[in-house]
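[1] my questions concern the predicted model and sequence given below.
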Amino acid sequence: MKPRSVREQVSAEEWAARVDLAACYRLVARMGWTDLIYTHISMRVPGPEHHFLINPYGLMFDEVTASSLVKVDLDGKIVMETPYSFNPAGFTIHSAVHAAREDALCVLHTHTAAGMAVAAQKGGLLPISQHAMRFYNRVSYHDYEGIALDLDERERLVADLGDTYAMILRNHGLLTCGRSVAEAFTIMFYLQKACEAQIAAMSSGAELAMVPPEVAEHAARQFERGGEKSANRPWEALLRTLDREDAGYRD
């Protein structure tokens, strides 16, 4: 008898989450935000169990599919049969956020050049571009402690994250979370753009034009009015692009 597919073994809600997460992996690859097979995006599985989905260790992001995602619990145990394993460093960071934040349904972590460059700067993200304004006093920081393999780092990481949706991991990279895959991806898109703009502006050697604090705060509040819904429109457009060019992520 033919073995049941992953789709046949999970709820409709979990399958929808798997498709969204697989799409996010493909989009991150298209954006050039990958670091070979490293870094991670995770998604909380809908339902009462504290399970989440993460990428199969060894696959490139443009190879990830809805069926290949690995389901694990907060103790790092794989809870659904799979031929794949997962990266323990990814488990440390992502399990910490998922356990501490009920609203963090999706967590996205990158090692981009611009993100690492800003993470290496003592002043962090500066209010010098419109993209950066949405993070004014709304981005957190976590000091580097080495490769994220030590489980006791989780407590310090989530304490530093607080109630923010964007974090700069000093000397490491960027992290965003959201109430949906769409929101986590959109926040990362703008955080990445803000970092790219900062590095480009600083590399010119010209004096930087700093926005007054009251204006930066006003702009940040303007961005907040859009809420989670502001992520859905670009996300739907991105999915249409993926479906036109390669819908294999849905497998």
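    Structure received. Residues are numbered from 1 along each chain as shown.

[2] please count neighbours and contacts with C-alpha atoms only from this point.
    Noted.

[3] just give me the residue closest to the centre of this protein.
    residue 108 (1.2 Å; C-alpha atoms, centre = their mean).

[4] what helix or strand is it located in?
    strand 106-110 (DSSP states H and E).

[5] packing partners of that strand?
    For strand 106-110, the elements it packs on are strand 41-44, helix 88-100, strand 173-178, helix 181-203, judged by 3 or more C-alpha pairs under 8 Å, 6 or more residues apart in numbering; DSSP states H and E.

[6] what's the burial count for the residue lying closest to residue 53 once chain neighbours are set aside?
    Of all residues not flanking residue 53 in the chain, residue 71 sits nearest, at 4.6 Å (C-alpha to C-alpha, 6 or more residues apart in numbering). Look at residue 71: counted by other C-alpha atoms under 10 Å, it has 25 neighbours.

[7] try this one side by side with the last:
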Amino acid sequence: MTAMSIAPVNTRELSESSAEAETRLRRELAAVYRLVHHFQMTDLIFTHISGRLPGPDHHFLLNPYGLMFDEITASSLVVVDLDGNLVKPSSGVNVNPAGFVIHSAVHRSRQDAHCVLHTHTRAGCAVAAQSHGLLPLNQISMEFYGRVAYHEYEGIALSKAEQVRLVDDLGDLPVMILRNHGLLTVGLSPAQAFLRMFYLNRACQIQIDAMAGGSDLAIPAPEVAERTARQFEGADTGDDFTDPIASSLAWQALQRLVDRTYPDYAD
């Protein structure tokens, strides 16, 4: 069982200085950018991944507009405030306006949204175009059973007024399908947000493939789907075994992949 939502990963040391925390977050976030590239979940220079910096200023890290995800390094990430301003303006550096609108809204409203990840994958956009949304067709899909928010399409996300509706629709759920648009996940860390996105996108891929087969779909009973989602969360379901280290081990493996394949990400 690939229980990816059992527990947050990469817990922070209380003694960590703000400078050390920013360095660590920059490297984790840059690693996630490279992983999104590696697993072909990019849309050229578009979409975005943000990470909230520790401290009272409500600043977050975001990719500079114009770089491909395989070009992102820890030092290239820019610091943005909740009004969309670069904290340290630099000539030639810009931020995707839609990235600011979506990410600042979620960071502002969700204290647990330390990382926000948004994609326009082919499978994610395909499911976002289906009126029934994500179906519990597979064990991977059932991780998200009853835990997916939906936000109706209003055009390119350039309106501040849409922020209110977006965060209202998201509520306290971990993932969202933006109708006719794409996918969004939040996490206590970049690692958790990425693992949620990896499996949300995989669930969408499975759904499109299953529906393309032309046969009747086998959908488990609601109580089975809900029990499976609770197992992924590590809830007490009376099972003989649990797997509380699954997400940590998965992230460690992914970190090794990035270190091995894209060693410049930490620069």
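    Yep, it's here. Since we're looking at a predicted model, the values are computed, not measured.

[8] TM-score of the superposed pair?
    Scored against TM-score structural alignment, normalised by the length of structure 1, the superposed chains reach a TM-score of 0.94; 242 aligned residues with a C-alpha RMSD of 1.4 Å.

[9] do you know how far the aligned residue in structure 2 for the residue nearest to the centre of structure 1 is from residue 168 of structure 2?
    Structural alignment places residue 108 of structure 1 opposite residue 117 in structure 2 (criterion: TM-score structural alignment). Distance of residue 117 of structure 2 to residue 168 of structure 2, given as C-alpha to C-alpha, to the nearest Å: 18 Å.

[10] same thing with residue 259 of structure 2?
    Distance, residue 259 of structure 2 to residue 168 of structure 2, using C-alpha to C-alpha: 38 Å.

[11] check residue 35 of structure 2 too.
    According to C-alpha to C-alpha, residue 35 of structure 2 stands 29 Å off from residue 168 of structure 2.

[12] which one's more surrounded, the two?
    Counting neighbours by other C-alpha under 10 Å for residue 35 of structure 2 and for residue 168 shows that residue 35 has the greater number, 22 against 14.

[13] for the more buried one, give me its contacts.
    Listed by C-alpha atoms under 8 Å, 6 or more residues apart in numbering, the contact set of residue 35 of structure 2 reads 254, 258.

[14] now name the helix or strand holding the equivalent of it over in structure 1.
    Aligning on TM-score structural alignment places residue 35 of structure 2 opposite residue 27 in structure 1. Element membership for residue 27 of structure 1, per DSSP H and E: helix 12-31.

[15] how about that helix: buried residues?
    By 16 or more other C-alpha atoms under 10 Å, the buried positions in helix 12-31 of structure 1 come out as 14-29.

[16] which of these sit farthest apart?
    Spanning the widest gap among these are 14 and 29, at 22.8 Å by C-alpha to C-alpha.

[17] residue 135 of structure 2: neighbouring residues, count only.
    18.

[18] right, I mislabeled it, should have said residue 141 of structure 1
    Residue 141 of structure 1: 18 neighbours (other C-alpha under 10 Å).

[19] residue 56 of structure 2 too?
    6.

[20] again, but for residue 116 of structure 1
    Residues near residue 116 of structure 1, counting by other C-alpha under 10 Å, number 19.

[21] what residue in structure 1 is paired with residue 266 of structure 2?
    Counting by TM-score structural alignment, residue 266 of structure 2 corresponds to residue 250 in structure 1.

[22] got the contact list for that match?
    Listed by C-alpha under 8 Å, 6+ apart, the contact set of residue 250 of structure 1 reads 19, 22-23, 65-66.

[23] stretch 234-241 of structure 1 against structure 2, how far on average?
    Superposed on structure 2, stretch 234-241 of structure 1 shows a mean distance to its aligned partners of 1.2 Å (mean C-alpha distance after the TM-score superposition for structure 1).

[24] map residue 134 of structure 2 across to structure 1 for me.
    Match for residue 134 of structure 2 (TM-score structural alignment): residue 125.

[25] residues touching that match, list them.
    With contact set as C-alpha under 8 Å, 6+ apart, residue 125 of structure 1 has these partners: 118, 132, 194-195, 198.

[26] got JSON lines for the residues you listed, with distance to residue 235 of structure 1 and neighbour count too?
    Formatted as JSON lines, those follow (distance: C-alpha to C-alpha, whole Å; neighbours: other C-alpha atoms under 10 Å):
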{"residue": "118", "distance to residue 235 of structure 1": "26", "neighbour count": "26"}
{"residue": "132", "distance to residue 235 of structure 1": "20", "neighbour count": "23"}
{"residue": "194", "distance to residue 235 of structure 1": "19", "neighbour count": "26"}
{"residue": "195", "distance to residue 235 of structure 1": "21", "neighbour count": "26"}
{"residue": "198", "distance to residue 235 of structure 1": "25", "neighbour count": "23"}
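
[27] nearest to residue 216 of structure 1 among those residues?
    Distance to residue 216 of structure 1 across the contacts of residue 125 of structure 1 (C-alpha to C-alpha) is lowest for residue 132, with 8.9 Å.

[28] surely that closest one touches residue 126?
    Yes. At 6.9 Å, residue 132 of structure 1 counts as touching residue 126 under the criterion of C-alpha atoms under 8 Å.

[29] residue 162 of structure 2 matches what in structure 1?
    Superposed on structure 1 with TM-score structural alignment, residue 162 of structure 2 falls opposite residue 153.

[30] what's the burial count for its match?
    Neighbour tally, residue 153 of structure 1, other C-alpha under 10 Å: 15.

[31] list the contacts of residue 54 of structure 1.
    Contacts for residue 54 of structure 1 (C-alpha under 8 Å, 6+ apart) come out as 40-43, 69-72, 86.

[32] conserved subset of those residues in structure 2?
    Shared with structure 2 under both residues aligned by TM-score structural alignment, their matches' C-alpha atoms under 8 Å, the contacts from those are 40-43, 69-72, 86.
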